[in-house]
Every structure is written in C-alpha cells, then in structure tokens.
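Asks: Fold the following and give me the result.
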Amino acid sequence: MPSTFESEIDTFIDFQQQCHSLCCRILELFAVALDIDRDWFVSRHDSKAGPSGTIFRMLYYPQIDSTYQDGIDIRAGAHSDYGSITLLFQQRGQPGLEILTPGGQWTSVPVDPHDGASMATINSDDARSLPILVNIGDLLQDWTSGLLKSTKHRVVFPAGESSDRYSLVS
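Replies: Below is the predicted model of the structure:
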C-alpha cells in the first residue's frame, strides 16, 4: 500500500470487506437464477475455509504524455478477469473502459449515469448512487459451462481526454 494511504488502512479493509459481501450476494443471486444451491458459488469464496480469492486493487493510469501515439498506445491491454466476478468503481468524467461485443467490435462503457453532470450539480444523495460495474470473470464462465460469459475489456485513451484515470477493483 502506498505510504500516502497508510493512515486509512482500516477504511480500505472495511471497503474491501463490503465489496466481498456484495460479491457474495451477487453470486448468491446468480445461483438462485440458475436454480442451483444458493451457496454453491459463495462457498468457494468463504474466507473462513481458506483464502477467498478476493483481490483489491487501486489502479492509476497516468495522463497522456508527449510520446503518445493515437491508435497504438492504450492504458491496459485487452483481457478478461480470471476470477468469478469483478466490481469496478470509476470516477465520473474518466472514460476509457471498452468491452468487446459478441460481434467483435470495441465499444465504450459509460461511466456516468448522470450524463456528464458535474459533481457540483449532483446532490449528496446522488453521490451515493455511483454505479458499480460488475464483470463476469473466467472462473464463473467455467463454473456455468459458458452460460455466463466472461467480459473481454481494455482501457484506452479516449478522444479528447488526456488526464489521469483512477479506478478501484475488487
């Protein structure tokens, strides 16, 4: 953990635990929808039985510098997540995430449900309703024999955007 955040370690631990709980709830709902034992997925993430497989990352993508080459440089190459599900938290006004559609085309994933409104125009109740992107991972695709599909995605430098980008992944 960067020394800048050491004084907030308890906050990060609490946040990660809440993310784990949310993932377990989502996995439980998937099990119900698939008509299997509601604890089937969750039991494989039980930290009381051993490592849960949960990883928490703070991602920083630096701003574009003078050596940037449009169409060549990207922030994170195309990949799918190897776990069961991933929660992604992004800041408003920091686009760049793209998913690969079933037709083989890259398409942008909207970040802001408030359609570009600035934080100054969003009341505090709205600030709590920031979206959480849920990605299906390779493991969940395998567990469901391909019924639920892993999401191939990447992070690019969107046109007209050159600033830093931050996200949290759990």
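Asks: C-alpha from now on. contacts and neighbour counts both.
Replies: Noted.
Asks: In three-state terms, label residue 161 for me.
Replies: Of the three states, residue 161 takes coil according to DSSP: H, G, I helix; E, B strand; the rest coil.
Asks: residues contacting it?
Replies: Residue 161 sits next to no residue when contact means C-alpha atoms under 8 Å, 6 or more residues apart in numbering.
Asks: State the distance from it to residue 42.
Replies: The span separating residue 161 from residue 42 equals 39 Å under the rule C-alpha to C-alpha, to the nearest Å.
Asks: Then residue 105?
Replies: 33 Å.
Asks: In terms of neighbours, single out the busier of the two.
Replies: Between residue 105 and residue 42, residue 42 has the larger neighbour count (other C-alpha atoms under 10 Å), namely 18 against 9.
Asks: if you skip the residues just before and after it, what's nearest to that one?
Replies: The shortest distance from residue 42 to any non-neighbouring residue, by C-alpha to C-alpha, 6 or more residues apart in numbering, is to residue 24 (5.4 Å).
Asks: Give me the distance between the one you found and residue 102.
Replies: In terms of C-alpha to C-alpha, residue 24 sits 27 Å off from residue 102.
Asks: who has more neighbours, the two?
Replies: Set residue 24 next to residue 102 and count neighbours by other C-alpha under 10 Å: residue 24 wins out with 20 against 9.
Asks: I have a second one here; can you model it like the first so I can compare?
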Amino acid sequence: MPTAVLPQIPLYEPAPATNEPLDYADLAVIDLSKANTPEGRAELAVQVRDAMHTQGFFYVINHGLMPSQNARMFDIADAAFSQVTEDEKKILTSDFKITGAYEGYKLRRVWHIDSGVRDQIEQYNIHRHVRTQAHPKALTPLLPELDAFARFNHFEVLHPILRLFALGLELPEDTFVNMHNFDGPGDTSLRFMKYYPRSEDEEIATKNVWLKGHADIGSVSILWSQRVGGLQILSSDGNWRWVRHIENALVINAGDSMDFLSGGFYKPTIHRVTQPPADQRNYARLGIFYFSKPDDDVKLIPLSASPVLQRNGIKRRCDDADAPTAGEWRKGVTSAYGMTNLKKTESGVEEEVISGIVVKHYN
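Replies: Take a look at the predicted model:
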C-alpha cells in the first residue's frame, strides 16, 4: 500500500460492536502468515480443505494489511457513497443486465427482494484494473490507493488461498492461480457495498431479509470483516447462523465456479444478509469485497485429476460437454440476478435456470 502523504477524505466512523446474544457459526480461523513456507502451506491446506468441504466459510488473519490501512480503506469505501452526488452516481451506473458485468454504481431499489419490496443497497464496483473505467471526482485522487488495494487482494490474499485450495485437492500449487490471472480476461473486481436501514413495513414484508440467500458466482469471495452484523450462513442442520466480526480479519467463501471446478468438494455455502441486530439497526452496513472469478475462457468442469476427488467422488451440475465457461456463467447470473421472475418450489426455495443449470435463491 502507498506510504506517501495521502489525500484527505472524511473519516468513516464504524458502528459500535453488537452486544446481542447471537447464534454464531463456528468457523475455522486461518493464519495466512504461515503460507510463506512449504511446511506452513501444507498445514494450512488441510485446515482450509476441511473448512471448505464442511462449512464453506472461514476467517483469515495475519494477511499483511495493517489495521490503520484497513481503516483507511473503509474511509475510501464510504466516500464512494457519502461524497458523491446522486447525479454523478446515475451517470456512472452499471448496465449489468446487458453487459453481464458490474462496473460503476448499482443504485438502490433495483433488485426485487420479496412481496414487492426492492433492495436498499448501493454498490460501487471497481474493475481490478482500476484505471480502465471512469470514476467519480471524489475518488480520482484515490486511484493509486485503489490500485494498490486491488493488487494486494489479488496477489497477497487470493493467490495464497488458491494455492491452499489446490494443495487441499492434492493438485499442483498453481493449478487455480493459473486460472486467475490479474491481466487475464474476466470480471474479478473490488466492490464497496452499503446497506441502508429500511422501514418497518419493508422489514415485515421481507421477514427481515435484506439480500436473499444465494451462492456467489465466482471462485473465491473475500470480505473485509466489518462491525455491523447481518451476514448469515445456512448451516448443514438447516439453521441460519450469524458470521461474527473479527477486527482486521477476512471472511472467505467459495462460489459456484469453485463448486464446478472442485466437483462439489468445496462447498458454495448459501449465505444471506438480514436486518442487523437490535442495537445496530440505526446504522448503515458498509462492506468491502474482492470477488474473484476464473478467467473468462476457463471451462467450468471438475478437475478430475485430483486424487482427493477420485477418492471422494465427483458431483457434476451438468455434463462436461455442456459446462459453461466462467465468462458465460458470470454473464448469465449477473444479468438475471434480482431481475427475473423466479419459480417458487413447495419448500419455498425460488429457482431459475441459467445455462441449463438450476440456480436457487433462499429467503
């Protein structure tokens, strides 16, 4: 990250931590500093493999970014919303339904949640090559920091995790790294996301769900932990459990693309966002994410050479000949999300078909 004198922007004041007695998921904590040696990677690979096969989520600590740098990024993330006019946001709004890629802003009230209620979520999406798109005036002086942060996420977090994923399948270390090139074709990107409090009527109509239960599109999602609660995962016993905030930690999960590539071994766990705990309900929920996807030309078929998959079996979501590329899958899901009429099953799960594959949404 840059060490020169930084442009001045308003400081973001995070909410106080919740004191509510929540039912938290028991997630593994991975010390990424151990990944610097072959012995450390071997140890971590087993921990990551077990976490991803059983829970689909884990925490990362000791990733290399200082708490002060973390706080600065939340200052920048908030500036993308609080320091940009509505008119400028509209000019820089993404036409993701046509392009199949998020770039620029997604404004509020675009996605349908339930019972006629639309979302109260703003996004600002930044391609990993940050200078390839137009940015609001407030962020232009911050582009060197955004560029450094995108590269940090890609090379210092994503690639080490992908190496652990490969080792966990007993494959060569760079198997997944070679599918996630920083200069390759694709939509791996940085995202700032702000959830705003809703009216009581909207909470009742949606049963307090702010973002439907879903699996992510890509391979690995990196969430920078923040204080306002709301993220929940669907546990194997069918119960939703909260994800606990850990200061300066990351929350990692796999998405559909990794599910395809790992033959169902690495779980794309269903997760959602709900109304925050009672003592945080007057606060907006600000998030920072790095959503990684394989290069667009990667065909999403199981890596059947893996000894682990050979021992455990492969679960295919479609025949290999019919499998989409990462680019086809990303465009199909992005274009449809929150925009299509979903078919509700008897269990209450909503479904749609993309590239011949059933995609489920949980409320």
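Asks: tell me which element the residue nearest to residue 42 of the first structure falls in.
Replies: Secondary-structure assignment from DSSP states H and E places residue 24 of the first structure in helix 9-33.
Asks: residues of that helix that come out buried?
Replies: 16, 19-20, 23-28, 30-31 (16 or more other C-alpha atoms under 10 Å).
Asks: same for the helix or strand sitting right after that helix along the chain, what does it pack against?
Replies: Following helix 9-33 of the first structure in sequence order, the next helix or strand is strand 57-61 (DSSP H and E). Packing partners of strand 57-61 of the first structure (3 or more C-alpha pairs under 8 Å, 6 or more residues apart in numbering; DSSP states H and E): strand 165-169.
Asks: Could you tell me where the strand it packs on falls in the second structure?
Replies: Mapped onto the second structure using TM-score structural alignment, strand 165-169 of the first structure spans residues 285-289.
Asks: Other residues contacting that stretch?
Replies: Against stretch 285-289 of the second structure from outside (C-alpha under 8 Å, 6+ apart): 74, 77-78, 190-196, 221-226, 228-229.
Asks: next one: stretch 83-92 of the first structure
Replies: So stretch 83-92 of the first structure is contacted by 19, 23, 53, 111-112, 116, 131-141, 166-170 (C-alpha under 8 Å, 6+ apart).
Asks: what do you get if the cut-off is 7 Å, keeping everything else the same?
Replies: Residues outside stretch 83-92 of the first structure that contact it (C-alpha atoms under 7 Å, 6 or more residues apart in numbering): 111-112, 132-140, 166-170.
Asks: again with stretch 17-34 of the first structure
Replies: Residues contacting stretch 17-34 of the first structure (C-alpha under 7 Å, 6+ apart): 37-42, 170.
Asks: Can I take it that residue 83 of the first structure is in a strand?
Replies: No: secondary structure of residue 83 of the first structure (three-state DSSP): coil, not part of a strand.
Asks: What's it aligned with over in the second structure?
Replies: Using TM-score structural alignment, residue 83 of the first structure sits opposite residue 218 in the second structure.
Asks: Quick one: neighbours of its match, just the number.
Replies: 24.
Asks: ok, so what distance separates the counterpart of residue 10 of the first structure in the second structure from residue 151 of the second structure?
Replies: By TM-score structural alignment, residue 10 of the first structure lines up with residue 144 in the second structure. Distance, residue 144 of the second structure to residue 151 of the second structure, using C-alpha to C-alpha: 11 Å.
Asks: Kindly report the same for residue 73 of the second structure.
Replies: As judged by C-alpha to C-alpha, residue 73 of the second structure and residue 151 of the second structure stand 14 Å apart.
Asks: what's the aligned residue in the second structure for residue 141 of the first structure in contact with, if anything?
Replies: Under the alignment by TM-score structural alignment, residue 141 of the first structure pairs with residue 259 in the second structure. Going by C-alpha under 7 Å, 6+ apart, residue 259 of the second structure touches 265-268.
Asks: Confirm that residue 259 of the second structure sits in a strand.
Replies: No: Residue 259 of the second structure: not assigned to a strand; according to three-state DSSP it is helix.
Asks: ok, so what distance separates it from residue 161 of the second structure?
Replies: Distance from residue 259 of the second structure to residue 161 of the second structure, by C-alpha to C-alpha: 15 Å.
Asks: same deal with residue 185 of the second structure?
Replies: Separation of residue 185 of the second structure from residue 161 of the second structure (C-alpha to C-alpha): 20 Å.
Asks: can you list the contacts of stretch 17-34 of the first structure in JSON lines and add distance to residue 127 of the first structure?
Replies: Below are the contacts of stretch 17-34 of the first structure laid out as JSON lines (distance: C-alpha to C-alpha, whole Å):
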{"residue": "37", "distance to residue 127 of the first structure": "36"}
{"residue": "38", "distance to residue 127 of the first structure": "32"}
{"residue": "39", "distance to residue 127 of the first structure": "32"}
{"residue": "40", "distance to residue 127 of the first structure": "34"}
{"residue": "41", "distance to residue 127 of the first structure": "31"}
{"residue": "42", "distance to residue 127 of the first structure": "29"}
{"residue": "170", "distance to residue 127 of the first structure": "20"}
